[in-house]
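[1] After the sequence you'll find the predicted model.
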Amino acid sequence: MNLVIAAIIVVLLVCAFRLYRLATRLDRLHRRTEAAWAALDVALARRSGVARALAAAGDLAPAVATTLAAAARRTEDAGDRTRRADAENELTRLLEQLPTPPDSSVADELAETAQRVLLARRFYNDAVRDTRALRADRFSRMFRLAGRASLPDYFEIAEYNPSRPLNRVSARVLMIDDADRVLLFQGGDPQLPGDRFWFTPGGGVEAGEDLLGAAQRELTEETRMRLPRTAFAGPVWWRRSRFTFSGQDYEQTEYFFVAAPPADAAVHHDGFTEVERSYIHGEEWWAADALAATGDVVYPLQLTARLPEAVKLLREVTGGRGPAVPPEPTQID
């Protein structure tokens, strides 16, 4: 009898543990879905704002501008997500029919907002898929683990993806430690399974930022290493690149700074955005000989050959042995 009771207790404990884990995971998925929708809502609102600004700029025919502004307002006034999807599709249709804006900055802004909407919608729908799948679990349904939470619905709208490449200026950091190793992230296009390459920390320059400020901010966001502006030297290199990421074409100009990490610094990823979490898979400190021996793709392409040059520049700057950084950055591939 005691064995039977013990067995029943064990079974109940196992079931209780599984229910606890399911409930915790389900709660986490619901929170993720809500956060993803908030990000998508912000991206859609930004697209609407850009559309209204374009309508008010005076470059469109009056009738076209009026129609575009009205469509943008309808996306903002939609009372539910079904009406919101219809309104967003109408705005997409109108944007696709517009000629390329004469102001290239407006065209770039439209392309950037389209990319943000595309990625945010995919993140939201991925969260909805995972939440609905877990709620369909037998235990979830039997014990009503979702409580009164409504079942999330997919948000399906037509994707607006301008063919014009998005022009972008990027500030990147050659973070070199005391062992002359450079910090590289490994990433890949989320739409291309198996795509892998190595690249330096850094990212796009935001409105109102200078190159050095962008390099400082991106390094902090991506690694949690906080360095003063005086810790960066450069830019020492620059390059132009054209690439496609998540279906969007980019024309990017990159500027590279050199810096040394703080003592006993560790790389932390808690500052990553959802987009960065989708394509950055890890990091590694690379020595020049290891870079020369690897068969992996590394950006910039000349990093392997020019890393000793970057190390020398950094050592001369940190050692106080005169102006090592050239007045103009060197162009590389």
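    Thanks, I have the structure now.
[2] from here on, contacts and neighbour counts on C-alpha atoms
    Noted.
[3] For the stretch 1-150 of the chain, just list every one of the helices.
    2-56, 62-77, 81-97, 104-135, 138-142 (DSSP state H, counting those that start in this stretch).
[4] packing partners for the longest one?
    For helix 2-56, the packing partners by 3 or more C-alpha pairs under 8 Å, 6 or more residues apart in numbering; DSSP states H and E come out as helix 62-77, helix 104-135, helix 138-142.
[5] what about 6 Å?
    Where contact means 3 or more C-alpha pairs under 6 Å, 6 or more residues apart in numbering; DSSP states H and E, helix 2-56 is packed against helix 62-77, helix 104-135.
[6] between the helices of the stretch 1-150 of the chain, which one is nearest to Trp286?
    With C-alpha to C-alpha as the criterion, Trp286 lies closest to helix 104-135 of these, at 30.7 Å.
[7] which residues of the stretch 201-333 of the chain fall in helices?
    Using DSSP H, counting those that start in this stretch, helices in the stretch 201-333 of the chain cover 211-223, 274-279, 288-293, 303-318.
[8] Pick out the residue closest to the middle of the protein.
    With distances taken as C-alpha atoms, centre = their mean, the chain has Val275 as the residue nearest its mean C-alpha position (2.8 Å).
[9] how near is that one to Leu291?
    Remark: distance between Val275 and Leu291 (C-alpha to C-alpha, to the nearest Å) = 27 Å.
[10] just checking, Leu331 touches Trp238?
    One thing to correct before we go on: residue 331 is Gln, not Leu. Yes - with contact defined as C-alpha atoms under 6 Å, Gln331 reaches Trp238; the gap is 4.9 Å.
[11] Give me the more crowded residue out of the two.
    For Gln331 versus Trp238, neighbours defined as other C-alpha atoms under 10 Å are more numerous around Trp238 (20 against 12).
[12] Count the residues that sit near the closest residue to that one other than its chain neighbours.
    Leaving out its chain neighbours, the residue that sits closest to Trp238 by C-alpha to C-alpha, 6 or more residues apart in numbering is Tyr255, at 4.4 Å. Counted with other C-alpha under 10 Å, residues neighbouring Tyr255 total 25.
[13] cool, and Arg144?
    Neighbours around Arg144, by other C-alpha under 10 Å: 12.
[14] One more: Glu96?
    13.
[15] helix/strand/coil for the closest residue to it other than its chain neighbours?
    Leaving aside its chain neighbours, Glu96 sits nearest to Tyr160 (6.9 Å; criterion: C-alpha to C-alpha, 6+ apart). Three-state call for Tyr160 (DSSP: H, G, I helix; E, B strand; the rest coil): coil.
[16] Comparison target, given below:
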Amino acid sequence: MGVKVLAVTLVLLVLVGLWLVSRARRVDRLHRQVEQARVVMFNHLKTRRQILKTALNDGSFGADFPSDELAQLLATAPAGQSGHTGASESDISAWLVRVWDQVERENPQIAQKLRTNGFELRAARRFYNQQVAQVVRLRSQPDVRMFHLAGRAPMPEPFDFDDEAPGA
């Protein structure tokens, strides 16, 4: 009888171990997906800044265009760098919405690039935040917390800013 109990206990321990390994792999996979989504989102933010910076440096806009305000906005820390905040991206979005008619009138090619980038940026931010929500939901489950299946990975945080696409 003792051998049977030992065998059943051993089988149960192996099954629980395999289950925990599969949960740890899921947590790891979700963390990697969050990081990839963050990179994509920050690349879209950098692209938007680059489009605006190029237009500003090329003199693509008329004399009455608020170029000084744009230069100040672009001087804030870009995505992925220390000091970068969602507030600075919200300021750029709000500025774009405010001057959108003038941008479209003075440079339709830049307007089209910014419109496309705006839609891609909105999708990337939403996807990133959905991935973060999945990680938070999974990491809040008792088994993940009790067995420290997330290891030392920091808890990802949503990235919120005003991503209103101009011309939408």
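    Here it is on my side, so go on. The model shown is predicted, which means the values in this text are computed figures rather than measured ones.
[17] Now do the same contact list for the residue nearest to Trp238 of structure 1.
    Counting by C-alpha atoms under 6 Å, 6 or more residues apart in numbering, Tyr255 of structure 1 touches Ala171, Arg172, Pro235, Trp237, Trp238.
[18] so what's the first one up against?
    By C-alpha under 6 Å, 6+ apart, Ala171 of structure 1 lies in contact with Gly202, Gly203, Leu211, Ala214, Ala215, Glu254, Tyr255.
[19] Assumed it was part of a strand.
    Yes - under three-state DSSP, Ala171 of structure 1 sits within a strand.
[20] That one matches what in structure 2?
    Alignment note: Ala171 of structure 1 maps to a gap in structure 2; criterion TM-score structural alignment.
[21] got it, and the last one?
    Using TM-score structural alignment as the criterion, Trp238 of structure 1 maps onto no position in structure 2.
[22] if we can go back for a sec, make a markdown table from the contacts of Tyr255 of structure 1 and add distance to Glu222 of structure 1 to it.
    Shown next, in a markdown table, are the contacts of Tyr255 of structure 1 (distance: C-alpha to C-alpha, whole Å):
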| residue | distance to Glu222 of structure 1 |
| --- | --- |
| Ala171 | 13 |
| Arg172 | 11 |
| Pro235 | 19 |
| Trp237 | 21 |
| Trp238 | 21 |
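[23] of these, closest to Arg306 of structure 1?
    Among the contacts of Tyr255 of structure 1, Trp237 lies closest to Arg306 of structure 1 (C-alpha to C-alpha), at 10.2 Å.
[24] could you measure the closest residue to Thr100 of structure 1 other than its chain neighbours against Ala288 of structure 1, distance?
    Once flanking residues are discounted, Thr100 of structure 1 sits nearest to Ala107: 6.7 Å by C-alpha to C-alpha, 6+ apart. For Ala107 of structure 1, the distance to Ala288 of structure 1 equals 41 Å [C-alpha to C-alpha].
[25] where's the counterpart of Asp163 of structure 2 in structure 1 relative to Glu90 of structure 1, distance?
    By TM-score structural alignment, Asp163 of structure 2 lines up with Glu159 in structure 1. Distance of Glu159 of structure 1 to Glu90 of structure 1, given as C-alpha to C-alpha: 11 Å.
[26] try Phe139 of structure 1
    Taking C-alpha to C-alpha, one finds Phe139 of structure 1 at 41 Å from Glu90 of structure 1.
[27] Write the ChimeraX selection for whichever of the contacts of Ala171 of structure 1 are buried.
    Remark: buried members of the contacts of Ala171 of structure 1, expressed as a ChimeraX selection using 16 or more other C-alpha atoms under 10 Å:
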select :202,203,211,214,215,254,255
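[28] Could you give the number of residues near the aligned partner of Ala133 of structure 1 in structure 2?
    Alignment note (TM-score structural alignment): Ala133 of structure 1 maps to Arg137 of structure 2. Look at Arg137 of structure 2: counted by other C-alpha under 10 Å, it has 10 neighbours.
[29] next one: Phe161 of structure 2
    Phe161 of structure 2, neighbours per other C-alpha under 10 Å, totals 17.
[30] same deal with the one 3 residues further on?
    When neighbours are counted by other C-alpha under 10 Å, Glu164 of structure 2 registers 16.
[31] what does the one 4 residues further on give?
    Ala168 of structure 2 is flanked by 8 other residues according to other C-alpha under 10 Å.
[32] cool, Gln81 of structure 2 as well?
    Residues near Gln81 of structure 2, counting by other C-alpha under 10 Å: 10.
[33] mind checking how far it is from Phe42 of structure 2?
    10 Å.
[34] With Ala71 of structure 2 instead?
    Counting by C-alpha to C-alpha, the gap from Ala71 of structure 2 to Phe42 of structure 2 is 20 Å.
[35] Ser90 of structure 2 too?
    14 Å.
[36] Can you pick out the residue with more neighbours from those two?
    Phe42 (19 against 16).
[37] Ignoring the adjacent residues along the chain, who's closest to the more buried one?
    Ala79 (5.4 Å).
[38] Surely that neighbour and Met41 touch.
    No - under the criterion of C-alpha under 6 Å, Ala79 of structure 2 makes no contact with Met41, lying 8.9 Å away.
[39] more neighbours, these two?
    Legend: neighbour count by other C-alpha under 10 Å for Ala79 of structure 2 and Met41, higher for Met41 (24 against 21).
[40] Quick check: the residue mapped onto Val4 of structure 1 from structure 2 vs Ala63 of structure 2, distance?
    Superposed on structure 2 with TM-score structural alignment, Val4 of structure 1 falls opposite Val5. For Val5 of structure 2, the distance to Ala63 of structure 2 equals 86 Å [C-alpha to C-alpha].
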